[in-house]
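**Q** Mind looking at a prediction? Sequence and model below.
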Amino acid sequence: MTEGTTTAAGTDRSAADRAVEKVFREEHGRLLASLVSRFGDLDLAEEVAAEAVEAALRHWPVDGVPRRPGAWLLTTARRRAVDRLRRDRTYAARLAVLGVDADRSAPAPPADADRDLPDERLQLFFTCTHPALPADARGALVLRCLAGLTTPEVARAQLASETTTAQRIVRAKKKIREARIPFRVPGPDELPQRLPGVLQVLYSLFTEGYAASGGPRLQRSDLAEEAIRLTRLLRGLLPGEREVTGLLALMLLVHARRAARTGPDGALVLMADQDRGRWDRPMIEEGLALVPPALVPGPPGPYAVQAAIAALHDEAPDVPGTDWPQIVALYDVLSALAPSPVVALNRAVAVAMRDGPGAGLELLDALAEEPRLRRHHPYPAARAELLARLGRRAEAAAAYRAALALAGTEPERDHLRRRLREVGG
């Protein structure tokens, strides 16, 4: 049977393939979390989830897409896991050591189970962000396992090499297994200490959705919306934690601009050129309402400060009318709370808007030796823009070329090519 043909069940093969991809993208994290909850082994969960997808690619074109495709994948994956445990003494012994109830004689759930996938992703977030894991591995593991990103995508999101990223993921999973890290939401006394790691992972997931690290699209709204949904869940769990509120406010205020960030053809639209009438006003209002309780009482956290910066952008009528002095002041606060090369980069751009391109370029040039920025295409792109504004076209062209070599998505590369042509590159 060739691609694009109609099966006896009336399902177009290419449509079935698209359905598998869509369900796997949307339900990957929930599927994996449910399997880990049931069998207690992340490697086993990933393997049987992949086998379930392979089975769907074989059966759905023939039998039709099931009414509950996520539940179909879960049922199939569970059956594969049970079969694996029945015949694989290594897996059985490992799960016995972990103390996991993996009742190998229990029948698999019925194939026509009419229930949605259980949502145990929050537990998996806390498992993958356990303090026993290295900080860089936590984000890599969650982006890989819950968001379903490929290893190259995770590497770009973390500004790391693919080899390093793959090693982080493997080591993190091994640590979870060997240290018997529990699959659960921590108790109330432990939650405040565990919270920063979870927030960082949620923010990383949102960032990948807001500005994809690679591929044909600038944005992956499904990931951004998933991060927002999980942050809402976390705020419900910890309503008094101001940084959770700050992170949710930040996500809403930034995600509200999504419709205006690309043109009809998917091309990148810079903020100065965006139609602010297309910004999501109800989402902005929701985010603005969360900023004050995130900032006070007491000293604000980094996410609350970033939310305040995003609020100033969303409230401004246009780029010239933005309160750049206040934004620079907030970046000064953020630099004290959470210093990083990326924060310094963003502050330099804000200074350029306040004091002129020369002042911003001086700050950017001072960051030239920062290792993280050497793989971060917004850094040479920002230098190129300021050099172009100063009339230094040859230097701007060189900076645009450097940014073009690092950019991960086609819309970003297309934008940089246009700017390169405009400066005579």
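**A** Yes, it's here.

**Q** okay, CA-based contacts and neighbour counts for the rest of this
**A** Fine.

**Q** is it true that residue 334 touches residue 307?
**A** No: counting by CA atoms under 8 Å, residue 307 is not a contact partner of residue 334; they are 10.9 Å apart.

**Q** packing partners for the helix or strand hosting residue 81?
**A** Taking DSSP states H and E as the criterion, residue 81 maps to helix 69-87. Using 3 or more CA pairs under 8 Å, 6 or more residues apart in numbering; DSSP states H and E, the elements in contact with helix 69-87 are helix 13-39, helix 42-63, helix 89-98.

**Q** Presented hereafter is structure B, for comparison with structure A:
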Amino acid sequence: MTPWPPAPHDTPFPVENLPYGVFSAADGRPRIGVAIGDHVLEVGPVARSRGLSFADLLFGSTLNPLMAAGPGTWRAARAEITSWLTDPAHRAAVEPHLLRRDAVTSHLPFEVADYVDFYSSEHHATNVGRIFRPGSEPLTPNWRHLPIGYHGRAGTVIVSGTPVARPAGQRKGPSDPAPAFGPSTRLDIEAEVGFVVGVPSDLGRPVPVSGFRDHVFGVCLVNDWSARDIQAWETVPLGPFLGKSFATSVSPWVVPLEALEPARVPPPVRDPAVLPYLDDAGESWALDLALEIRINGHVVSRPPFAPMYWTGAQQLAHLTVNGASLRTGDLYASGTVSGPERDQRGCLLELTWSGTEPLEFPDGTRRTFLEDGDEVTITATAPGPGGVRLGLGEVTGRVMPSPAGPPERR
């Protein structure tokens, strides 16, 4: 019989977490659930049996209707589900709808409306500046004044576990006389944290920093796959395009913002002072998340999220300050998460210093950038109430050969 509550104390998915996802069992029908311990609870049938007003939002193949309902419904649903999984009086109604997580298939948890990626780690931006502009100021003049970002491709956001084909495109090295076409030889990862928008906003009405919790439903993990050679050639004078748009992987579980309240910490000192619309004094959403990156099972980095210069609330304020509207299902990501130490860097570009310092694994293999067959897994945890750790799940992807053929090594 399943223990009650159905989660050991040391699980990344205790009752204090309850992340939402979409899964299917043997019948292949997608349904909404929450992760609890080693199980997933299909929440719709239990909500309907209790005659809850929001029960219909918990049926279907996407979280979008629930996300659009707003904070009042989010809090009510979370409180209800918590009571089901802690009060033994609900056990008989709940237990038939618990399934082992290792026996189900995860799906993309929400329909992605738009995707925006930021560049908000000072350590990452500084390292990248030193790699590409040695001897010059590593940060661009605007970096400490605004959260830099670019618009990505919503249609290529994929759920964890989906294979990633090596992209092909134009490349031109510094000494090449002309560009050539072929598979990327510098395929990279970027470990990031994603914010999922629930409540839309009106065109022409900016969302203030204080509106973060009114619009953002929850948090997931992101791997923003990057073809560095394609990116380097195309990013003049505009921003990332084909070097980024081929795939962005997300974790299958969206942790409610409410669950991350215990993880809030003071933000880093901003110098110079930010403009008023970015001032988050008293409303900071810096989060004490601990990320871990593994390549083929080997831990290569443990980036800390707390030092990120720009928070999710500031990113949302900047994203909308020109009047751009939000839609349910918008996803925006933090940008690569890197810390001050070498083993805290969030991408291979930094970890290998643009390929000049290969990573060496315990099995004797070495990497500068990703090889076909490599599997990358990013995980993260956050502090919860009473000393528990909350897991954000994982985002995993395996590199598959390019349809254009094997890359020509240089």
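**A** Okay, I see it. If you're wondering where the values come from, they're calculated on a predicted model, not measured in any experiment.

**Q** Superposing both, give me the TM-score.
**A** Once superposed, chain against chain, the TM-score is 0.20 (TM-score structural alignment, normalised by the length of the second structure); 145 aligned residues with a CA RMSD of 7.3 Å.

**Q** before we move on, back to that, and residue 334 and residue 307 of the first structure? Which one has more around it.
**A** A count of neighbours by other CA atoms under 10 Å puts residue 307 above the other of residue 334 of the first structure and residue 307, at 28 against 23.

**Q** How about residue 306 of the first structure, nearest residue that isn't a chain neighbour?
**A** residue 250 (6.5 Å; CA to CA, 6 or more residues apart in numbering).

**Q** got it, and residue 235 of the first structure?
**A** Leaving out its chain neighbours, the residue that sits closest to residue 235 of the first structure by CA to CA, 6+ apart is residue 244, at 5.8 Å.

**Q** number of nearby residues for the one you found?
**A** Close neighbours of residue 244 of the first structure, defined as other CA under 10 Å, add up to 27.

**Q** Which secondary structure elements does the strand or helix carrying it sit against?
**A** Using DSSP H and E, the element containing residue 244 of the first structure is helix 242-255. With contacts taken as 3+ CA pairs under 8 Å, 6+ apart, helix 242-255 of the first structure sits against helix 191-210, helix 221-237, helix 281-295, helix 302-315.

**Q** what about the longest strand in the second structure?
**A** strand 389-400 (DSSP state E).

**Q** about what we covered before: between the helices and strands packed on helix 69-87 of the first structure, which one is nearest to residue 349 of the first structure?
**A** Smallest distance to residue 349 of the first structure across those (CA to CA): 35.1 Å, for helix 13-39.

**Q** Between helix 42-63 and the closest one, find me the angle.
**A** Angle of helix 13-39 of the first structure versus helix 42-63, following axes from the mean of the first three to the mean of the last three CA atoms, to 10 degrees, is 150 degrees.

**Q** Any buried residues in helix 13-39 of the first structure, and which?
**A** 13-17, 19-21, 24-39 (16 or more other CA atoms under 10 Å).

**Q** just stretch 156-171 of the first structure next, same as before
**A** Across stretch 156-171 of the first structure, burial judged by 16+ other CA under 10 Å covers 156, 157, 158, 159, 162, 165, 166, 168, 169, 171.

**Q** ditto for stretch 85-101 of the first structure
**A** 85, 91, 92, 95, 98.

**Q** Tell me how far residue 332 of the second structure lies from residue 194 of the second structure.
**A** Remark: distance between residue 332 of the second structure and residue 194 of the second structure (CA to CA, to the nearest Å) = 6 Å.

**Q** what's the answer for residue 286 of the second structure, then?
**A** Residue 286 of the second structure is 13 Å from residue 194 of the second structure, by CA to CA.

**Q** which element is residue 350 of the first structure on?
**A** According to DSSP H and E, residue 350 of the first structure maps onto helix 341-355.

**Q** What count of nearby residues applies to residue 115 of the second structure?
**A** Per other CA under 10 Å, the neighbour tally for residue 115 of the second structure reads 21.

**Q** out of the helices and strands packed on helix 242-255 of the first structure, nearest to residue 74 of the first structure?
**A** Closest of those to residue 74 of the first structure is helix 221-237, at 19.6 Å (criterion: CA to CA).

**Q** which one of the helices and strands packed on helix 69-87 of the first structure lies closest to residue 254 of the first structure?
**A** With respect to residue 254 of the first structure, and counting by CA to CA, the nearest of those is helix 13-39 at 21.7 Å.

**Q** tell me the angle of the closest one relative to helix 69-87?
**A** 50 degrees.

**Q** Check which residues of stretch 188-197 of the second structure are buried.
**A** In stretch 188-197 of the second structure, counting by 16+ other CA under 10 Å, buried: 188, 189, 190, 191, 192, 193, 194, 195, 196, 197.

**Q** For the first one, give its distance to residue 223 of the second structure.
**A** Spelled out, it's residue 188 of the second structure. Separation of residue 188 of the second structure from residue 223 of the second structure (CA to CA) stands at 10 Å.
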